[in-house]
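Q: using only what follows, build the 3D model:
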Amino acid sequence: MIQSHFEKLLGSFNKNPYTSGKERKDGLQRLKANILKNRTAIQEALFKDLGKSQFEADTNEILVVLRELNNAINNLHYWMQNKSVSTDILLFGTSSFIRFEPKSVVALISPWNYPFNLTMSPLIAAYAAGNKIMVKPSEYSPATSLVIKSIIEESFTNEEVICELGDAEFSAELCKLPFSFIFFTGGKSIAKKVLNSASANLTPCVLELGGKSPVIIDDQVNLEKVVKHIAFAKTLNAGQTCIAPDFIAIRENQIDQFILLWNKWIEDTYGSKIIESTIYSKIVNEKHYKRIENFIEGACQEGAVLPNEVSKNSTELKIGPVLLTNISWESKIMEDEIFGPILPLLTYNDEDELILKLQKYQRPLSLYIFSNRKTFIDKIILNTRSGGVTINQCLLNYVESNLPFGGDWHSGTGKYHGKYGFLEFSHQRSISRQGILPSTLELFHPPFTKFKILIKNILFKIYS
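A: Below is the predicted model:
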């Protein structure tokens, strides 16, 4: 079945390898109309899969997708235009340009944590670039995956986009097909399997992963303003966000105030019992619930301190936000991305010590710096690496749609959002044309006369 679907998409591409801007815009308009028509169904599915409130479903999933759609629809004409490049003086009489062409048949494999957003956003970019697309949403968010499949089938023909449902084994088989491009969002362990399968066909891949995104707090900040931004970013989707703050680097003398302000914000926002709040999400499934419990238990066995009682409900799969203090930089919980509502507070004595510690970790997807000192901010940015950086806020570099979003090395490869997604899903074909003047390249053809040798020697003097 999957092989025949791939062949159908490839056959469709070969019949019409460069769809017009109008065709692409029409498809995106249909997608937009069907998303709006199915808004309630999307909200209900996200609540069923992740316990997301209607507000979070609207703002963190549907609105993000609508922004991407509007951006593509409004700017696609400009993105598709050939881009002229300047002519090298040695090649006078020629002209060159870049043509943005579809890659062909591409695969999108999306995750469960923001299942609608992280399926539709790359789909928009891939379709805007003119590709034929096979979509595989996550089996861990089944209700949302069914809605996604329905919307895709309402919006596109099966010669444009096909949505496949299946488990991890199905994804492994999908990656063995000779796609021209694979866009994967998820965890590192699965990403390695995707790369391994794709390597057989030399299929290039974009990997949107994650990592241990640190929050660095300078000692000269207003903690009250800082904490609310961090607490929001960490409690969003119960910490199941690839750019969620993974740990805090803070001065020892700031910890007590941080905890007090954290507790106040949590209670003011979610009430005295956060796990009973209808606007606080659940953990996706029992497997991940147990994984988070194991993180907490393991950290405490190593000497971590819980400043607050852990609030949880295994029946509802809810775990309230958990602060951990007395954490070592070498603790086991500092080895892998937490991807849940746990926030370790680690201490540092000076900037140089902090930088040395951060450099030992793999490059994260985001880095958050809270400081009013330009020298402090610049020093951290200069001496660390990450997919993106947000200063004096959290999540901002993701939310800004005019910035490319993606990881660096361990946290992923490739970028998307807006025009950057269009470029990622396009082949930038270099095209040069010889004009009516004689070609300067003939100066390098045999036989190598005295005049040609003279020209060569002059060029060496110019470029040496």
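Q: every contact and neighbour count from this point should use C-alpha atoms.
A: Noted.
Q: neighbours around the closest residue to Lys357 other than its chain neighbours, how many?
A: Spatial nearest neighbour of Lys357, excluding adjacent residues (Cα to Cα, 6 or more residues apart in numbering): Trp329 at 7.6 Å. By other Cα atoms under 10 Å, the residues close to Trp329 number 19.
Q: alongside the first, I'd like the structure of this one:
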Amino acid sequence: MTDQTPDSIAAAFAAQSAGTVARRTAFGLAERRAALVRLRDVLTRREPEIIAALAADFGKPETETLLTEILPVRQDIALALRKLGRWMRPRRVRPTLATFGTAARIRPEPRGVCLIIAPWNYPLTLALGPLVSCLAAGNSAIVKPSELTPATSGLIASIVSEAFTPDLVTVIEGGIEASQALLALPFDHIFFTGSPEVGKIVMAAAARNLSSVTLELGGKSPTVVGPGADVRQAAAWIAFGKFANAGQTCIAPDHVYVHEDVREAFLDALRARIAKAYGQGPSPHLSHIVNDRHAGRLRGLLADAQARGAQIVLGGEGEGRYMPPTLVEAITPEMRLDQEEIFGPVLPVIPYADLDRVIARINERPKPLALYVFDKDSAFSDRIIAATSSGGVGVNLTLLHYTHHGLPFGGVNTSGIGAAHGEFGFRAFSHERAILANRFSGLTMIFPPYTARVKGLARLARRMLG
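A: Below is the predicted model of the structure:
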């Protein structure tokens, strides 16, 4: 659905709301599985179109599209198809002393009508991945893809309309006006992926309707290379994590603290890895920046840093929407490069001697979505993990924790609220309803009137239970 007038958006919401009660009983395990299979089959059939759309929006290499856009959604679907019966099953809970004689269970139930607002950096997987969790939990959804990736946005709308009826899933395209109209509606749950600044706007809008939220945000994810690191391994993983999608990844390493004892070896290894992965000149293996405005922002960060004394040791501004892998040294706190989330293929390399100062610097900033540590000594990484806070942690790797569906993916405070992926995503879109049934509870003995006998039983209960 592409019509984005407030009336048509309200009508789409109303159509889904009208089926909320019926879906509680009619959209069970078999129906949810069937919906996921339809989505999987449409994705498989239209894979060449997905590759073409992301090439049009980003110049994204086909292999990168397969690995970072299509495969994660297919993994989400496959896992849900295997595990959904267990996820949906009510969980029994043992009684407490106070509730002896009762039977307790937790029943996961659909929240209702959900809104999924997807970003532009991974436009397919960050729209359809949450949709898989939403459908698995038994909800309907309105999906709002990003207007900054028009080819992919239009394709998502076409895929959804082929796989689902509008009363179950529909797509609203458009810009800020469409988002504002959607956020004015009383959704039962909102799943937003984007920047912390916009996340605050989404949360404020949700508060007006008391809608629950899952916020996947971002921040300046730090990386620490210790004196005992395997520098070649560290360089390979950091280059992969930083330059995949041209650095336009919410969990990309934003900057690297490198122990001064291994600084030169690490830089040599990083230069060699970049040369091997991307070669010289414009690389067909590197995505482009999403648009001219974001490319200009990145070049503005570089210009500001150079004016304040930073040194570019590899790469540079590039041309148009293409920016090569760029390494920068001599970073200082007053530079915008040190203050803003970079979200591009520019990597500050910051030498250090005192790990405590690095930890203090990490803790001075808002809590990041990811933290990466490289060292052969587990005590080194354990020390950093214990002394800091972040959404997730990678030790001697980058990005890979995102793909582990047994782990919750999400941020903390500024980097996000709630978790996604696998069962965690199912639970994000579910209301865990507490049910307690009386079997032979004896608590009627302390109901009013409060006679001397009841008072005595109450005092006994306090000693036993409190």
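Q: quick one: the strands in the stretch 101-250 of the second structure?
A: All strands of the stretch 101-250 of the second structure, identified by DSSP state E, counting those that start in this stretch, fall at 102-110, 113-117, 140-144, 169-171, 189-193, 212-216, 222-225.
Q: any chance of the ones you listed in JSON lines, plus mean neighbour count?
A: Shown next, in JSON lines, are the strands of the stretch 101-250 of the second structure (neighbours: other Cα atoms under 10 Å):
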{"stretch": "strand 102-110", "mean neighbour count": "19"}
{"stretch": "strand 113-117", "mean neighbour count": "26"}
{"stretch": "strand 140-144", "mean neighbour count": "26"}
{"stretch": "strand 169-171", "mean neighbour count": "25"}
{"stretch": "strand 189-193", "mean neighbour count": "25"}
{"stretch": "strand 212-216", "mean neighbour count": "24"}
{"stretch": "strand 222-225", "mean neighbour count": "26"}
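Q: of all those, which one is nearest Gly442 of the second structure?
A: For Gly442 of the second structure, the closest of these is strand 102-110, at 9.8 Å, according to Cα to Cα.
Q: OK, contacts around Asn326 of the first structure?
A: 303-305, 345-346 (Cα atoms under 8 Å, 6 or more residues apart in numbering).
Q: all helices for the stretch 101-250 of the first structure, in order.
A: Using DSSP state H, counting those that start in this stretch, the helices of the stretch 101-250 of the first structure run over residues 117-128, 142-155, 168-174, 188-199, 223-235.
Q: looking at those, which is buried most?
A: Mean neighbours per residue, mean count of other Cα atoms under 10 Å, is largest over the helices of the stretch 101-250 of the first structure for helix 117-128, with a mean of 25.
Q: mean shift of that helix relative to the second structure?
A: Mean deviation of helix 117-128 of the first structure relative to the second structure after superposition (mean Cα distance after the TM-score superposition for the first structure): 0.4 Å.
Q: where does that helix end up in the second structure?
A: The counterpart of helix 117-128 of the first structure in the second structure, counting by TM-score structural alignment, spans residues 125-136.
Q: quick check: the gap between the aligned partner of Leu407 of the second structure in the first structure and Tyr420 of the first structure.
A: The equivalent of Leu407 of the second structure in the first structure is Leu403 (alignment by TM-score structural alignment). From Leu403 of the first structure over to Tyr420 of the first structure the distance is 8 Å, taken as Cα to Cα, to the nearest Å.
Q: neighbour-wise, which of the two wins?
A: The residue with more neighbours, out of Leu403 of the first structure and Tyr420, is Tyr420; 19 against 16, by other Cα under 10 Å.
Q: residue contacts, the counterpart of the more buried one in the second structure?
A: Counting by TM-score structural alignment, Tyr420 of the first structure corresponds to Phe424 in the second structure. Contacts for Phe424 of the second structure (Cα under 8 Å, 6+ apart) come out as 407-408.
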